[in-house]
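K.L.:
sequence? don't have it. structure:
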């Protein structure tokens, strides 16, 4: 649960204050004694502002770790129950050894061992805590043997099926040369700090933040098979293992010392709900959109705006880019019960929530990709009520696009990403000053699109006047009427004149009727004018225009009012805007506007494709998240789509929702057409990707549309250039 990268960043700050050798300070941060006593079981201690894994690191001396062995209950029914349906047991024996890609035992590092007052094995690494993947801790209980990497950011090293999966499915996939390069990075063999050595402590820690329950009665092999079948977990481990191969030359930094961004956030979820007794096991669609949050106390009123912060450090040859985000959001849901009964749960039914993480280091690759393993905080709603709910979110691998900065003092003007994070809603019970986990209320599978646009104090929305834009949107509407579920996606053009948006749109609506049938209408048009205005933000020191915008139907909303269509933001130069649609005529969703360009579309290059598609069939709902798929531009008229997706499906009649499955489908040859002013279309049979590219030729924003048998799929994807 502890973030080594966060400690690293604090250490870097201390270095700039002149605390001596950079390497000594960095190594010293990980060897601070822990003064908190007593063990903690996460079943008994749910807290916001932390990840799901708790720590039992009290009473440890410098360079010591505690071993906590957790086994499936098919291995032991007598151990102490803990989260993920595992049980804490004391191992029969524990060993520590060096290893290689063949997972051989290569001798023991310098250690000493002891047993604490509660029976846990304590290991001291007398020459310092390991950072690389070549040191293994092995624990045996009966006939069950499991291993964990010693390089865990949490000094309470969990040895369980998750750690065993990590050991089995990473080290053996490296060539000896790759493994040696990783060890060279850990040892800073090239005489320069290699930040990617900290990937291993992050990865070894974050696998324990995944909320994946091991079935009752399972043994170790059953548990490992389950984890291998969980596409999101397996994909995360694989991506992080690839990330670890990058060397110190990849650890770039943003040009500015700090850059703040306005965040536009869309989360589409497909869940299984157990919250309401009469609707147990039903499937559920959900949509999350970023909101401003107002905080009031005796000292006054404060505003929290959806935001990302990138911070760069460059001291003693240490190059670090850190990121942290905080996105308040509202949620709406539509429950789809067997028999085609539908129940809307609007934003008024859910307390405003937050999607946030702590500061953590990332790799800036060739100034265009921001790479990191990210762990999201838990949150709690309903405190003091009869229904306290804890919300968990699984880690994800961030592969974000960053634009080239305009100069050495300015950060990238955009950070764009798509990612997948499953999670749970868990009923909590107050027990003294702690919150104890009870039953699961929802299993959640969430696809996210996040567009972060650089803030600029003194932004003047009149700079958008006289400019033309291509626009694209995806929105959902839930209702109790004849069409409970509608998905609308549109394309069009804007001309902005003195704050008036003159537009021409065409849109497609895929909807499910209240009898369960699915229909598609491709004939929608929209030509009515809208109103665009600046939305002043209330900062700690003053009110300021920082690039936030209102989008209304007619009259411009006030700075602290809810606009008719949504709240958004612009880059400082006005070339890209994005809006969260909120109770708009189209529904709740995301709208993107990019300035039209006379530049031709790219004729070569590879683009990372991320995004979401929603599928409706007579007895099925499907969520399809494109997880770092690939779009290759082969020529000015042809392209290749290499689909990689995480898919969850809801069977209405069976009342089941599948866990995320990884699909790596065959390449699809596409016809590639340019239609002018930056607009493009990719097509192959029923598949169509239509939208536009930016003038910089490194971003595509596309509507996804296809029909597979009786299933209609529609969505929004973003493709950004790879180095």
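P.N.:
Looks like it came in fine. Just so you know, these numbers come straight off a predicted model, no measurement behind them. Numbers count the residues shown, from 1 in each chain.
K.L.:
going by C-alpha atoms from here, please, whenever you check contacts or count neighbours.
P.N.:
OK.
K.L.:
wait, residue 398 sits on residue 371?
P.N.:
Yes. Counting by CA atoms under 8 Å, residue 398 touches residue 371, with 5.4 Å between them.
K.L.:
try this one next to it:
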């Protein structure tokens, strides 16, 4: 059962259950040789839910169940569960108030009992805590080893997992606060100042979401070593840090979108790199992948890639909720290495259509404006649903996806009755493909088939009621694009381009460049080329249950003849000022095109921009995928400086090994050259960025190129003005 949008009066449930990405639970089950009716996610993989399991059967509203999961080092013969942990019954449970330093500040009112399944039940007479100041500590002794771990009592699904993930949140997540910051968090939890502070509910969501991360804990690790492993996972540690910062937003941080509900057409590109274990010739070899949004035929009507934003006001509180549902197709290229054959490439395009869908949940639209008329950022911790597909030679593949932090740009609404016409963002997430076996009507997890590290670009463009193509055919556009091409004499190619497109005649002029790996494994870079082509844009009526409707969906095509498959599908804002397409073409590859109307504005707005996006790097013995996250581009009249944290995934080719995400800092200076009509170049030595800015001057789209070597780089970046920036005031 999916979590669905519900009425505003159910505010607490919306913020905790939906926002927390709760797992779907069918109820208690009798499992032989298990702890009674304990729900173990290892035994029952559910699509349409997140990776965590839970069981609230028999619990009263003020009770939580304690499920202790320890590294195998402490209980090698105990029941196995997800992430290579073992379920045990703790010897001792205590609940106390704590601070950012983990100190025991004294007990809170609670009582304990034992459930029918043998698990500890903790009851809170004053209701389940919602803040980070109440900790549950569980202790277990087995095999001569004793382990004590902590978890927040606020966990929204009320099946409180006490394990290395929850312990990391308490020890490292809260430990990153100063005493002043922790007090600010508690002021929010306690609604000091008189206004209800919505971000108090971050903790119930976060305490649950840490268990959606698919990160295995090696069986020989102690607790300290397990926590160190999690600290070394840049994506996990980064998510905790971002959510902890999010919780510092005060009660007046959130505004609402203009309309009560707004639907957006979504254009989505996911580039992935990770180890695959499907090919016995080189288990663990690196696998590149590209995911592009698609239309899904439901038989008479279509499911279109979409984002829904819902805003409402209840008790003078502004609440924004969002959900996404994006069907996608996938193509992959395995890059293995054997002796004596050397580099081996294997392309696969026959993957079953899949779904990248998020649990509906609360978000913060910040900074608020008095009338909702200004650009803003949409912030949220997002949980993604699992899915199941049947693949050739490997039926019942379970796909898991880790949570991610959303920091997206929303434009200023066009009029008082309109929502923002675009939501633009990029983020990093990871996941797995897992073999599933049918066991008594349930799908039990088997071996891991793949691990995926995914850099995502998402553009959500407001749907129209009756889209008018005149907004496009009467305009000229600047554009940028990024594609991945798998197969051929250069089995791995990433191509970028920037240039101009005529809306009336489809005349395309671009400067293209590529980095590639040839069939000997050598990395190379092609010279920049001026290319002309014809890319026409055609309206693509949506086939809805109510009948065909022009909602702003588009096709990109050369002749647009009915017999010709399109180069890609996409969408436009209602006025046609911004277009985006997913490329899906045998010649061009799988990718993303972004186009904006040309402008007479001499230069973009000076100020600080949030920079996000995808970078790819190739050198002699490594493939690398970067997610630029949380970067700041400071644009002045004399130049630009970029400082950015990024997640880096590295594939060491000759070892058939892909590392886990690591942090890498970027610190670059650029000279800035506006080129007329809204085009711009940022040159920073080896790395050059080319692209365009919008007529509002607060959004810049750039392709990156560095063909100087020895590391060859390319990518696509989105820079959007930070509303708090002085220039944005």
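P.N.:
Thanks, I have it. Since the structure is predicted, the reported quantities are computational estimates derived from the model, not experimental observations.
K.L.:
TM value for the aligned chains?
P.N.:
The TM-score (TM-score structural alignment, normalised by the length of structure 1) is 0.93; 695 aligned residues with a CA RMSD of 2.1 Å.
K.L.:
what do residue 398 and residue 371 of structure 1 both touch?
P.N.:
Common neighbours of residue 398 of structure 1 and residue 371 are not found (criterion: CA atoms under 8 Å, 6 or more residues apart in numbering).
K.L.:
start to end distance for stretch 214-228 of structure 2?
P.N.:
16 Å (CA to CA, to the nearest Å).
K.L.:
which residue numbers in structure 1 does it align to?
P.N.:
Under TM-score structural alignment, the match for stretch 214-228 of structure 2 in structure 1 covers residues 211-225.
K.L.:
helix or strand for the nearest residue to residue 203 of structure 1 once chain neighbours are set aside, which one?
P.N.:
Once flanking residues are discounted, residue 203 of structure 1 sits nearest to residue 240: 7.0 Å by CA to CA, 6 or more residues apart in numbering. Counting by DSSP states H and E, the element that carries residue 240 of structure 1 is helix 231-243.
K.L.:
so what secondary structure elements neighbour that helix?
P.N.:
helix 161-170, helix 199-206, helix 220-229, strand 396-402, strand 414-431, strand 661-664 (3 or more CA pairs under 8 Å, 6 or more residues apart in numbering; DSSP states H and E).
K.L.:
ok, back up a step: might you report the residue contacts of the equivalent of the residue nearest to residue 203 of structure 1 over in structure 2?
P.N.:
Aligned by TM-score structural alignment, residue 240 of structure 1 pairs with residue 243 of structure 2. Residue 243 of structure 2 is in contact with 202, 206, 381, 405, counting by CA under 8 Å, 6+ apart.
K.L.:
what's the closest non-adjacent residue to the aligned partner of residue 274 of structure 2 in structure 1?
P.N.:
By TM-score structural alignment, residue 274 of structure 2 lines up with residue 271 in structure 1. Computed as CA to CA, 6+ apart, the closest residue to residue 271 of structure 1 that is not its neighbour in sequence is residue 444, at 4.5 Å.
K.L.:
the one you found reaches residue 272, doesn't it?
P.N.:
Yes. Taking CA under 8 Å as the definition, residue 444 of structure 1 is a contact partner of residue 272 at 6.8 Å.
K.L.:
what's near enough to touch residue 534 of structure 2?
P.N.:
505-508, 558.
K.L.:
actually residue 119 of structure 1, sorry about that
P.N.:
Counted by CA under 8 Å, 6+ apart, residue 119 of structure 1 has contacts residue 90.
K.L.:
then residue 272 of structure 1?
P.N.:
Residue 272 of structure 1 neighbours (CA under 8 Å, 6+ apart): 281-284, 442-444, 656-657.
K.L.:
so what's it closest to, chain neighbours aside?
P.N.:
residue 283 (4.6 Å).
K.L.:
what does the helix or strand the one you found falls within correspond to over in structure 2?
P.N.:
Taking DSSP H and E as the criterion, residue 283 of structure 1 maps to strand 282-290. The counterpart of strand 282-290 of structure 1 in structure 2, using TM-score structural alignment, spans residues 285-293.
K.L.:
likewise for stretch 502-522 of structure 1?
P.N.:
Stretch 502-522 of structure 1 maps onto residues 507-527 of structure 2, going by TM-score structural alignment.
K.L.:
just the terminal-to-terminal distance for the matching stretch.
P.N.:
Start-to-end, stretch 507-527 of structure 2 (CA to CA) is 23 Å.
K.L.:
give me the aligned partner of residue 147 of structure 2 over in structure 1.
P.N.:
By TM-score structural alignment, residue 147 of structure 2 lines up with residue 144.
K.L.:
next: residue 597 of structure 2.
P.N.:
Residue 597 of structure 2 maps onto residue 595 in structure 1, by TM-score structural alignment.
K.L.:
which residues are in contact with its match?
P.N.:
By CA under 8 Å, 6+ apart, the residues touching residue 595 of structure 1 are 467-470, 574-576, 694-695.
K.L.:
can you put the residues you listed in CSV and add distance to residue 413 of structure 1, neighbour count and secondary structure?
P.N.:
Below are the contacts of residue 595 of structure 1 laid out as CSV (distance: CA to CA, whole Å; neighbours: other CA atoms under 10 Å; DSSP: H, G, I helix; E, B strand; the rest coil):
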residue, distance to residue 413 of structure 1, neighbour count, secondary structure
467, 19, 14, coil
468, 19, 22, strand
469, 18, 24, strand
470, 19, 27, strand
574, 10, 20, coil
575, 10, 19, coil
576, 9, 21, strand
694, 13, 25, coil
695, 14, 19, coil
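K.L.:
ok, so of the residues you listed, who is nearest residue 718 of structure 1?
P.N.:
Residue 718 of structure 1 lies nearest to residue 694 out of the contacts of residue 595 of structure 1, by CA to CA, at 11.5 Å.
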